[in-house]
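Trainee: here is the input, now give the coordinates:
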Amino acid sequence: MRIPEETVERIRQAADIIEVVNDFISLKKRGSNWIACCPFHNEKTPSFNVNPSRQIYKCFGCGKAGDAVKFVMDVENIGYGEALRYLAKKYGIEIEEQEQTPEEVIRQNERESLFIVLNFAKTFFQDTLLTSEEGQSIGLSYFRERGFSNPTIEAFDLGYSFDQWDALLKEATQRGYNRELLEKAGLVISKEGTDGGAQKLFDRFRGRVMFPIHNVSGRVIAFGARILKADKNQPKYLNSPETEVYHKSQVLYGIFQAKQAIRQENVCFLTEGYTDVISLHQAGIKNVVASSGTSLTIEQIRLISRFTPNVTILYDGDAAGIKAALRGLDMVLEEGLNVSIVTFPNGEDPDSYVRQVGAESFKTYIRENTHDFIRFKTDMLLRDAGDNPFKRAEVISEIVSSITRIPDPLQRQVFFRTTAQQLHVDEQTLISESNRLVRKQQDQTQKEYDRQKDRQSRQQIPPGTSAEPSLDDINALLNEAGVEPSFREEVPMPDQRPAAERSKAVRTPISYQEEECIRLLINHGNRELEPGVTLCQYVLSELHEVDFQTPPYDLMLTLFREAYSQGNILTATDFFSVERESDIQHHAITLTTPRYEISEGWVKHEIYVPTEEEIGILADAAYRNILRIKKMLAEQRMASLQQQLRESAGKTSEETDQLLIEYMHFKRIDMEISSLLGTVISG
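Mentor: Prediction:
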């Protein structure tokens, strides 16, 4: 279905970029903007910038940029229409969709179809739990035994699957859902019939209580299911398989229900099971998620870091399990998170313990029994080592290895000091061991780099040729690596595009001046440089016969010309819409988002900093930009004429003289502009 344009505009007007982004990551105010670590690439220093006045975001690390709709598209990896529907639901806007053409139906995004069929399954399981005799007597009674209330069951969309082979399949087929889609969503399984007969489909989940798994935005992406009857041939828990929308290593159970509480409490409690999350949530401890019985992954750690840098892991009382799990937690430290650990008495887990002692006593126990990861790990390993000097030395090495992974140097220093006291060794001994480990890692990295370089050189250099690369070879290699060559006749301005974009082509010097011209037009086009003369009018009149050589900037210049011819001057907002080519939107946001702001301390102490907003500075910037563009065009023409003169064989003397006259004309233009710019003029 197509969303009408007036509805799209209502959604855009209602969507607040700060609210939308804050649903997925924790923003912090800095000056007039908001910042965070980028959700699209791994980083420890925030480079993700959100501008509430322009309603746009921009990451100066990976280059991602857009408005509220584009952010939802990027962070959820969904299409434009689906992102609009998400925002419409968030802001309570009703969508009266228009019928699609048959071609549009065929092109409907399969990913969106998976979400639709998974949501149908969630509703089917809910209805089965609450309205069917089997669901109430088996599924609902189980949840009641666990102490789950109706609001809790509703908050987590809990359900029940009939103990039948094809209950879901029949209902879905009657509703018109494609069988192939049901299989791709992991809801049904196909099996070849006996004696090579036709394939048979049957429900994956049968006779189980259902735990829907939501993504960060609340959409159902998979299911966990627990069997209730004793059956040795069936696993106790059964999960959805990996699909296009569900990747187990990237998901945390309960993250949708917990994200706001995690942000408010500034700590995330991490458990192992579904019922741990649900019981704690019902007890009022809502900042809790589960790894769903899997080992913690780097993607899950980064998901938590969107909302808080503090993680407290709630372990069952099984010492052997804790010791095994500790080995995988170093990567949490490596990501810059602050890790604490709480263990429960033997035989207890978070679910059973909170039901046994109650919410307030549980919270008190957490406060009194939380230990930082390094101290906890040291205590546990020391108990195992006893008085054995060799084992104690191994403990020291392992603890130092963990501390060395912490990216913050101040935190490392504190941990070295406290751990030295705990181990009764000299602090400098730990630091020396850490330095040895760092050097060892660096040596291994260098050796691996050298081996790869050697393999590449053997593969690329034909027999009998020189291994010494030419300047062009070096430039080409640097471009492939996403690095701008620094040894050119003219050094370009810094390129802030992502490496993937920089590697596509080498930027020409004039492209930087074209970019600067568009930046001035977008940010200041309607400002008057003098009474009655706007910057847009001045620039367009000076460049009325000039076409830009960089495609996106040429298109943007054309749009400015078309609008001005109709009496309008475009602004940044005109380029932010997703309907425009995404490349244009990306460039517009990049050119309107300053990376740095003047410190509030400078303002407080009345330290004056000239800004481009001042008319004199703005007029000079526009004037010099136009001069540079014309100078580079003159230089390009001179280079072309020089080439023609070198190839003058077969030309008449009159043709050669005409080339020389034209060359000297552009040479004079070049010298005059150089004089105006105050640059050195070569003889």
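Trainee: CA atoms for contacts and neighbours, from now on please.
Mentor: Will do.
Trainee: those helices in the stretch 251-400 of the chain, which residues are they?
Mentor: Taking DSSP state H, counting those that start in this stretch as the test, the helices found in the stretch 251-400 of the chain are 255-265, 274-282, 298-305, 319-326, 330-334, 350-357, 359-368, 373-385, 389-404.
Trainee: one more sequence to fold, the one below, so I can look at both together:
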Amino acid sequence: MISKSTIDQVYETARLEEVIGDFVQLKKSGSNFKGLSPFTDERSPSFMVSPVKQIWKDFSSGKGGNVVAFLMEHEHFTYPEAIKYLAKKYNIEVEETERTDEQKQEANERESMYLVSEYAQQYFSDILWESELGKAIGLSYFKERGFTDETIKKFHLGYCLDQWDGFTMAALENGYQLNYLEKTGLTIIKEDTSNPNNSKKFDRFKARVMFPIHSMSGRVLGFGGRILTNDKKAAKYLNSPESDIYHKSKVLYGIYYAKQSIAKEDNCYLVEGYTDVIQFHQRGIENVVASSGTALTPEQIRLINRLTKNITVLFDGDAAGLRASLRGIDLILEQGMNVKVCTFPEGEDPDSFAKNNDLEEVQEYLNSNSKDFIQFKANLLAEEAADDPIKRADTVRDIVNSIAKIPDAIKREIYIQECANIMKVSEGVLFSTLAQIGKKDIADASKKVKQEQKAFDVVKNEVAVEKVDVQYELERKIIEILLLYGKEEQEFEDLVLKENEEGDLILEPESLEIKVYEKIFLDLQDDEIELTNEKFRNIYLKLIAELNEKEDFTVSTFLADLDQEMVSEVSSIMMEEEKYVLHDWARKDIYPKEKETVISQLVSETILTLRCYLIKKRMQTLQKDTEDKSEDNRETLEEIMNYLQLNTLLNRKLNRVLS
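Mentor: The predicted structure is shown next:
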């Protein structure tokens, strides 16, 4: 268990915008930051971060919370893992008591798989550096590739011995369960159907040098292993199989080491192999990642899209595989990103080029040879078409197909003009082809919508229109006011119910200066109002207690003591208004009044509206009681008249006209 003092220190030290900035490219927006949602596929920012409140809200997915909640949502950390991650980032010593065997068993399956993977990384690294075979085979290989000791240690490179079950037996002896060794793919189990006790266990990565694959936060998700012999039956590279923690289509090799540099340089170099990434890093270019030998996927592109809008794809000098790689460029364009392409001289790849040239030479080459994708594709396909008019026409159509994938209309037009110049074709013809492609896409989309509509028609009559829950919204507003302005001292005009000389009830104003939380608490107590929503009621009681007891009350310390479900609810309440910042009303010459300037009015109107609503509900209940004509309803009717009179007075105070 992590000590309370460590948790408090983590919350006090951690800066939300810094932590999230490691995963999402944030831009200043007033007093807040905004960026693309890391949880959904979007092109317009709907993710807001408040440095003042130390909370975030993702309006596209509905998620929100504090710094710990972000790590739990984004990296799938447990609460203790998130605290430890932050402690490590801010150099805070973690005080914790030793976990019991029972607590270890309670660790969930994902955490167990992470623990097994982390043990494997350390084991392979130890074998590389400390065993004679590891040094003679694995370390020698990495040295031959030109990697320094510092680089090998930075990327946690390792070696798996040429033994059938060396790693597996070591893991079992250290208390790791065979179940999780199999689920992570580190161990292969060959079942003996006749006698399950004779099942054989094998190391998946036997006799391979090891490349750990990390998540964006540095957790070990899986491994890539390269064989060092010339065994034609064995794959040169072998990756961990898909598991609960490793999905190769959603992972980029090197993203953990590259994320800060990508955001800083506002560009990401995309390569194919592990050694390409490592060699570039060693040369001093860190904003580079690899697709780990798999075809590029939309999920991988979105991972980069959170950090930058610019990708430069680096291809080997061998032109044979270039055409097949063009599909990946189209996928990047579909995500609304800017693409450049750079090819290396024949016989060179990113690994060898970075190894054989110094930093300035590599940078100069990349800057001089990175072409806009349209120039690259047009030149490549034009060379293939040569003087064949049919192939030339197909080439033009291929390029326009790529341009059609770009979401931005202005970019599409510019690229059409550029393509016309390169291919010596009139812009009119290209625009006409683009329009035809667009019509086909619209027709296909329309067909799909109609099919979905048919399915929807079957059930649409069953869908009821959801009514606004007035009391829910008012109770939510009370929580929001307490969180934002609870400690503020304001002058309120209180309304006291009195009888005038004619015997009529009137509301007489009385001024008083009081803190917002005291005003709300006293008003609700006077009216004997209790919040009906259980979540809001729990938050309200905790809030009132802390606002009353703590002079140095802050939202971040209040959130630190709540469970994550309540943290998410509180964050959603506090950030609700921030979504309007995303619309940038000022650019449209619309300037909403800041709530801070009318706090007392906001409090009074919210409480009065709640009173009116509850009075109306009470009157409806009483009216039902009068439906029984056999009973004497005079007292009930008198009570209704009193409520009616009070309701009229309150609405008059709210400047509302009643029918």
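Trainee: ok so, going back, in JSON lines: the helices of the stretch 251-400 of structure 1, plus distance to residue 162 of structure 1 and mean neighbour count.
Mentor: Shown next, in JSON lines, are these (distance: least, Cα to Cα, whole Å; neighbours: other Cα atoms under 10 Å):
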{"stretch": "helix 255-265", "distance to residue 162 of structure 1": "26", "mean neighbour count": "20"}
{"stretch": "helix 274-282", "distance to residue 162 of structure 1": "20", "mean neighbour count": "22"}
{"stretch": "helix 298-305", "distance to residue 162 of structure 1": "32", "mean neighbour count": "20"}
{"stretch": "helix 319-326", "distance to residue 162 of structure 1": "35", "mean neighbour count": "12"}
{"stretch": "helix 330-334", "distance to residue 162 of structure 1": "40", "mean neighbour count": "19"}
{"stretch": "helix 350-357", "distance to residue 162 of structure 1": "26", "mean neighbour count": "17"}
{"stretch": "helix 359-368", "distance to residue 162 of structure 1": "34", "mean neighbour count": "14"}
{"stretch": "helix 373-385", "distance to residue 162 of structure 1": "44", "mean neighbour count": "17"}
{"stretch": "helix 389-404", "distance to residue 162 of structure 1": "48", "mean neighbour count": "18"}
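Trainee: so for residue 641 of structure 1, which of these sits nearest?
Mentor: With distances scored as Cα to Cα, the stretch of the helices of the stretch 251-400 of structure 1 nearest to residue 641 of structure 1 is helix 298-305 (56.7 Å).
Trainee: could the helices of the stretch 251-400 of structure 1 be laid out in TSV, adding distance to residue 502 of structure 1?
Mentor: Putting those into TSV (distance: least, Cα to Cα, whole Å) gives the following:
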stretch	distance to residue 502 of structure 1
helix 255-265	36
helix 274-282	45
helix 298-305	27
helix 319-326	41
helix 330-334	29
helix 350-357	50
helix 359-368	50
helix 373-385	41
helix 389-404	34
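Trainee: for residue 568 of structure 1, which of those helices is the nearest?
Mentor: Across the helices of the stretch 251-400 of structure 1 (criterion: Cα to Cα), the nearest stretch is helix 255-265, sitting at 43.6 Å.
Trainee: for residue 623 of structure 1, find the nearest of the helices of the stretch 251-400 of structure 1.
Mentor: Residue 623 of structure 1 lies closest to helix 298-305 among those, at 46.5 Å (Cα to Cα).
Trainee: show me what that closest one is packed against.
Mentor: With contacts taken as 3 or more Cα pairs under 8 Å, 6 or more residues apart in numbering; DSSP states H and E, helix 298-305 of structure 1 sits against helix 330-334.
Trainee: read off where the helix it packs on ends up in structure 2.
Mentor: Mapped onto structure 2 using TM-score structural alignment, helix 330-334 of structure 1 covers residues 330-334.
Trainee: please enumerate residues in contact with the matching stretch?
Mentor: Stretch 330-334 of structure 2 is contacted by residues 297-298, 301, 338-339, 402, 405-407 when judged by Cα atoms under 8 Å, 6 or more residues apart in numbering.
Trainee: mind redoing it with 6 Å?
Mentor: Contact partners of stretch 330-334 of structure 2, identified using Cα atoms under 6 Å, 6 or more residues apart in numbering, comprise 402, 405-406.
Trainee: stretch 79-87 of structure 2 too?
Mentor: Here stretch 79-87 of structure 2 has contacts from 68, 71, using Cα under 6 Å, 6+ apart.
Trainee: centre of the chain to it, how far?
Mentor: 17 Å (Cα atoms, centre = their mean, to the nearest Å).
Trainee: before we move on, what about stretch 432-451 of structure 1?
Mentor: Worked out by Cα atoms, centre = their mean, stretch 432-451 of structure 1 lies 30 Å from the chain centre.
Trainee: counterpart of residue 640 of structure 1 in structure 2?
Mentor: In structure 2, the residue paired with residue 640 of structure 1 is residue 621, using TM-score structural alignment.
Trainee: is its match in a helix, a strand, or coil?
Mentor: Recorded secondary structure, residue 621 of structure 2: helix (DSSP: H, G, I helix; E, B strand; the rest coil).
Trainee: do you know how far it is from residue 640 of structure 2?
Mentor: Distance, residue 621 of structure 2 to residue 640 of structure 2, by Cα to Cα, to the nearest Å: 10 Å.
Trainee: mind checking which of those two has more residues around it?
Mentor: Taking other Cα atoms under 10 Å, residue 621 of structure 2 and residue 640 do not tie; residue 640 has more neighbours (20 against 12).
Trainee: surely that one forms part of a helix?
Mentor: Yes. Under three-state DSSP, residue 640 of structure 2 sits within a helix.
Trainee: for residue 51 of structure 1, give me its contacts.
Mentor: Each residue near residue 51 of structure 1 by Cα under 6 Å, 6+ apart is listed here: residue 33.
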